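[1] How does the following fold in three dimensions:
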Amino acid sequence: MKIRIKGNSIRFRLTQSEVKQLSETGSVAETTQFEQTKFAYKVQLESKIQELEASFSENTITLKVPQTKGSSWFDSDNVGFENTMALQNGNQLHLLLEKDFACLENTNEDQSDNYPNPKMQC
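    Modelled structure (predicted):
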């Protein structure tokens, strides 16, 4: 799982096995260990929401996905979900959850579990 954070925008990208795990078990998580603490990020299905939501607590970003959408995501052609969440302070947080496609250019990153890029020509 990858995350990209820029200003008030968070983008999550999941590999094929992570999308399958999310659809089957209801969550997928990663951690990054620092010297004194760890940073965690996870995606989980929630039954009581209609759109993507996010929270940050105890050094963890949690992206919540409506269960009605996320439980069948692995078997669908849907690339992802997007929402702009209104915050209590009047700001907005843009949320994006996508399937991770293989890069078209060479990279040192392991992409063996990424989705085939639809722009790749056979």
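[2] From here on, just use CA atoms for contacts and neighbour counts.
    Will do.
[3] As a check, name the ranges of all strands in the chain.
    For the chain, applying DSSP state E gives strands covering 2-6, 9-14, 27-33, 38-46, 53-57, 60-66, 80-86, 92-99.
[4] With distance to residue 74 as extra columns, can I get those strands in CSV?
    Listed next are these as CSV, based on distance: least, CA to CA, whole Å:
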stretch, distance to residue 74
strand 2-6, 17
strand 9-14, 11
strand 27-33, 13
strand 38-46, 13
strand 53-57, 20
strand 60-66, 13
strand 80-86, 10
strand 92-99, 9
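[5] how about those, which one is nearest residue 113?
    Closest to residue 113 of the strands of the chain is strand 9-14 (CA to CA; 9.4 Å).
[6] in the closest one, what counts as buried?
    10, 11, 12, 13, 14 (16 or more other CA atoms under 10 Å).
[7] what do you get for stretch 71-88?
    71, 73, 74, 80, 81, 85.
[8] before we move on, what about stretch 23-37?
    Quick answer for stretch 23-37 (16+ other CA under 10 Å): 23, 26, 27, 28.
[9] So residue 14 versus residue 34, what's the distance?
    23 Å (CA to CA, to the nearest Å).
[10] ok, residue 5 to residue 94 distance?
    In terms of CA to CA, residue 5 sits 10 Å off from residue 94.
[11] one more, for comparison:
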Amino acid sequence: MKLRLEDNSLRLRLSESEVQQFAETGRVAVALPLGPTAHDSLTYALERAENEEFRITHGAGAITVKVPAALANHWTSTDQNGLSATLMMAGDQPLKILVEKDLDCRH
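    Predicted structure coming up:
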């Protein structure tokens, strides 16, 4: 899974196998080591959320994008390429979230 942060946007791109894992388990995550210990890492994840709106959580070395279950299920079971939402953050700053299938990527 690729993470891209740019200006007021966050984008996740999932490979075909990651989309399948997300469909089956409701979660896919990557831990990126940023130092010499296990605590020195950044984990970014995509989660299916049963009774929640599209949202993002962060803290303690983790960023998690939560997608409503109905949207997640439709996205993984159809040829729909992406999901997007714009969330209002502190100071009325918009944060655009984009989750995409990266099906041409073979890694």
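[12] check contacts around residue 61 of the first structure.
    40, 41, 42, 54, 55 (CA atoms under 8 Å, 6 or more residues apart in numbering).
[13] what does residue 56 of the first structure align to in the second structure?
    For residue 56 of the first structure, the aligned position in the second structure is residue 58, judged by TM-score structural alignment.
[14] quick check: longest helix of the first structure.
    When the first structure is parsed with DSSP state H, its longest helix is helix 16-25.
[15] Tell me the residues of the second structure aligned with it.
    So helix 16-25 of the first structure sits over residues 16-25 in the second structure, by TM-score structural alignment.
[16] Give me the mean deviation of that stretch from the first structure.
    Taken over the aligned residues, the distance from stretch 16-25 of the second structure to the first structure averages 0.8 Å (mean CA distance after the TM-score superposition for the first structure).
[17] So what touches that stretch?
    So stretch 16-25 of the second structure is contacted by 1, 27-28, 46-48, 72-73, 76-77, 101-103 (CA under 8 Å, 6+ apart).
[18] and the two most separated of the contacts of residue 61 of the first structure?
    40 and 54 (13.2 Å).
[19] Please report how far the nearest residue to residue 86 of the first structure once chain neighbours are set aside lies from residue 44 of the first structure.
    Excluding its sequence neighbours, the residue lying closest to residue 86 of the first structure (CA to CA, 6 or more residues apart in numbering) is residue 92, at 4.6 Å. Here residue 92 of the first structure is placed at a distance of 21 Å from residue 44 of the first structure (CA to CA).
[20] Comparing those two, which residue is more hemmed in?
    residue 44 (18 against 14; other CA atoms under 10 Å).
[21] what residue of the second structure takes the place of that one?
    By TM-score structural alignment, residue 44 of the first structure lines up with residue 47.
[22] re the thing from before, okay if I get the contacts of stretch 16-25 of the second structure as CSV plus distance to residue 18 of the second structure?
    Formatted as CSV, these follow (distance: CA to CA, whole Å):
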residue, distance to residue 18 of the second structure
1, 7
27, 9
28, 7
46, 10
47, 12
48, 13
72, 13
73, 14
76, 10
77, 13
101, 9
102, 9
103, 10
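[23] Quickly name whichever of the residues you listed is closest to residue 62 of the second structure.
    Among the contacts of stretch 16-25 of the second structure, and counting by CA to CA, the member closest to residue 62 of the second structure is residue 46, at 11.0 Å.
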